[in-house]
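>>> sharing a model that was predicted from the sequence below.
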Amino acid sequence: MYARLFVVVFLSVWQVDAEYHTFQWQSCTTDTVHQALKVHSVAVNPTPVLTPGPLHISFTASVLKQIEAGAAIQFDITRHTALGADVHIPCVGDLGSCILDGCSVIDNMLNGTRQGQRDLGLQIKKMFESVGVFTHCPIAVQNITISNYKIDIAELDPALNFIADGDYTIKATVLHPSTGIQLGCFQFNITLKRKSTGGGWLLGRKRRSYKNAQ
């Protein structure tokens, strides 16, 4: 469940000058009565996110109410361009603006067809296990703290090239398994970049910013 909020950070990218020089995030939860997942703080380094290369993640979050099996995560991913147009990223092969089973994300990665996918899934699983968090639902009420955990990102598969380099807003909404009620929402801005290719300046960017919020 938590892992999928960060998996999208590792999506395929090409080289571009960074627009977001710091990781920017905010809570987008609108239903505080039913809120089950609350993010308190997040830090990601380096920015922009580079691939291949190491990524250091720190965050604190609270599970306020037990999250039941079948809970979904709805992703909405938007790329910002210099022309002022926001490009919606569609759902392709469970990547992009998809609605996914939040309780089976890690297992799906571990059983994936690509070695890089399996390696990433194993690293994220170990990250949560290192602080005593299980990645299967139901997820009990608890506080979660990850401090400067390093994940090594491999060179990404060419199959992910449908997502270009640039500046993105990524919104993840946790939904109740039977009612669809919002259980929590987390949104962040980030620049994604590949090390090995050039020419990304042609694509352009549009700045989006907001203050970090709990």
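Thanks, I have it. Residues are numbered from 1 along each chain as shown.
>>> going forward, measure contacts between C-alpha atoms and count neighbours the same way
Fine.
>>> which strands and helices sit next to the helix ranked longest in the chain?
Within the chain, and with DSSP state H defining each element, the longest helix by residue count is helix 115-129. For helix 115-129, the contact count by 3 or more Cα pairs under 8 Å, 6 or more residues apart in numbering; DSSP states H and E identifies helix 105-110, strand 142-153 as packing neighbours.
>>> how about the strands in the protein?
Taking DSSP state E, the strands of the chain run over residues 24-27, 37-45, 49-51, 53-63, 72-80, 86-88, 99-101, 142-153, 166-175, 182-194.
>>> can you put those in a markdown table and add distance to R118?
Rendered in a markdown table, the data for the strands of the chain read as follows (distance: least, Cα to Cα, whole Å):
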| stretch | distance to R118 |
| --- | --- |
| strand 24-27 | 27 |
| strand 37-45 | 22 |
| strand 49-51 | 16 |
| strand 53-63 | 17 |
| strand 72-80 | 20 |
| strand 86-88 | 27 |
| strand 99-101 | 18 |
| strand 142-153 | 12 |
| strand 166-175 | 22 |
| strand 182-194 | 20 |
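>>> before we go on, here's another structure to hold up against the first:
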Amino acid sequence: MTGCRSHSGTENLYELAEKMSGSDLSVLKWKRSHENSGGALKKERRAAGTTLGRRLTVPHEDNLDTLQAHTLHSFLIFLLTFRAMEPISSQTSLLQTHLYVRGFSWSTCDDLPHPVTIESLSISPDPIHIPGDVTVAVVISTSIDLERPLMLNLTLEKKFLGAWIKIPCLDNLGSCTYDACDLLDTWFPVGQPCPEPLLTYGIPCHCPFIVGTSSLPSSVFYIPAIPLPSWLESGTYRVKGILSNAQGEVGCVHIHVTLA
């Protein structure tokens, strides 16, 4: 193979890549419609020996370099993944939006017991309309005192074509690590009493937290409209949250939810 040789199969793959990257998140529909049409594109792709989602194979007579084929294949798969989340870099503004939160579920992590444990948690209604009211009941216990530093690490993944795609941390959204005590100080001004119903039930809203159990009976909270980037405002997600102090991991929880 010479450096300047043209190859029709390779050109068709690049054309396919261009169509994918410029689609309006209809990659799968585009692929199916062209494969079912029985047209020239389907024949050319078969002639080139290519299939999406599987190992790229090339007829021997094409003499296409293996490294080049694998690189192009990886590029096509990258485009699928990239389009699944939409180009995050182009979504610079946050949208004030109405959301429906469906199918909320949670579980503790399947590993060693942690000193901080969610004993019970219920959230209703289903779906939750945001902005709107939500009813929460929760019981949390800790067998150790929790002091600074207290970090919360979130891993956020979005489901796409049966696979979970990790959402990177961007502008403090996604798979990020937060200072839990600083977050609480932001939500609840320091020096002021904790808001109701936390105050009534003696639940602290600032670090440190002492050994014991905090129980919040069913209580209604109003959730205002939440500004979210368009790439995050719909889909099925799972979140793993890990709480850690200076000695290591102290708590862990899994959450599943669908936004629409």
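Received it, and whenever you're ready, just let me know what you need. All figures in this text were calculated on a predicted structure; none of them were measured in a lab.
>>> could I get the TM-score for this pair?
Laid over one another, the chains give 0.66 as their TM-score (TM-score structural alignment, normalised by the length of the first structure), with 162 aligned residues with a Cα RMSD of 2.6 Å.
>>> ok, residues contacting the longest helix of the first structure?
Applying Cα atoms under 8 Å, 6 or more residues apart in numbering, the set of residues contacting helix 115-129 of the first structure from outside is 3, 106-107, 109-112, 134-135, 146, 149, 151-154, 156-157.
>>> now check the second structure for the residue matching G93 of the first structure.
Taking TM-score structural alignment as the alignment basis, one finds that G93 of the first structure is matched in the second structure by D171.
>>> tell me how many other residues crowd its match.
Neighbourhood size, D171 of the second structure [other Cα atoms under 10 Å]: 8.
>>> ok, N111 of the first structure next?
Counted with other Cα under 10 Å, residues neighbouring N111 of the first structure total 12.
>>> wait, what's in contact with E44 of the second structure?
E44 of the second structure makes contact with G9, N12 under the criterion Cα under 8 Å, 6+ apart.
>>> coming back round to it: now do the contacts for the match of G93 of the first structure.
By Cα under 8 Å, 6+ apart, no residues touch D171 of the second structure.
>>> got it, and S215 of the second structure?
Counting by Cα under 8 Å, 6+ apart, the residues that S215 of the second structure touches are A137, V138, V139, I140, Y201, I203.
>>> distance of the aligned residue in the second structure for S147 of the first structure from I167 of the second structure?
Here S147 of the first structure is matched to P217 in the second structure, going by TM-score structural alignment. With distances taken as Cα to Cα, to the nearest Å, P217 of the second structure is found 34 Å from I167 of the second structure.
>>> one more: R45 of the second structure?
The spacing between R45 of the second structure and I167 of the second structure, counted by Cα to Cα, is 32 Å.
>>> same thing with G235 of the second structure?
Distance, G235 of the second structure to I167 of the second structure, by Cα to Cα: 12 Å.
>>> got it, and P204 of the second structure?
Distance, P204 of the second structure to I167 of the second structure, using Cα to Cα: 32 Å.
>>> compare the two (neighbour count), which wins?
I167 (19 against 15).
>>> point to the residue nearest the middle of the second structure.
With distances taken as Cα atoms, centre = their mean, the second structure has E157 as the residue nearest its mean C-alpha position (2.9 Å).
>>> what's the matching range in the first structure for the helix or strand harbouring T10 of the second structure?
For T10 of the second structure, the host element (DSSP states H and E) is helix 8-21. Helix 8-21 of the second structure corresponds to no residue of the first structure when matched by TM-score structural alignment.
>>> so what does V105 of the first structure match up with in the second structure?
Aligning on TM-score structural alignment places V105 of the first structure opposite L183 in the second structure.
>>> ok, now how distant is its match from K166 of the second structure?
Computed with Cα to Cα, the distance linking L183 of the second structure and K166 of the second structure is 23 Å.
>>> and these two? Which one has more around it.
For the pair L183 of the second structure and K166, the greater number of neighbours falls to K166 (17 against 13), based on other Cα under 10 Å.
>>> find the nearest non-adjacent residue to I128 of the second structure, please.
Spatially, and ignoring its direct neighbours in sequence, I128 of the second structure is nearest to V101 (4.9 Å; Cα to Cα, 6 or more residues apart in numbering).
>>> distance of that neighbour relative to W187 of the second structure?
For V101 of the second structure relative to W187 of the second structure (Cα to Cα), the value is 22 Å.
>>> now swap in I140 of the second structure and tell me
Using Cα to Cα, I140 of the second structure is found at 19 Å from W187 of the second structure.
>>> of those two, which one has the most company?
Under the neighbour definition other Cα under 10 Å, I140 of the second structure and W187 were set side by side, and I140 has more, 15 against 10.
>>> what sits against that one?
For I140 of the second structure, the set of contacting residues under the criterion of Cα under 8 Å, 6+ apart consists of V116, T117, I118, E119, S120, T213, S214, S215.
>>> measure the aligned residue in the first structure for it to Q142 of the first structure for me?
Alignment note: I140 of the second structure maps to A61 in the first structure; criterion TM-score structural alignment. To Q142 of the first structure, A61 of the first structure is 9 Å away according to Cα to Cα.
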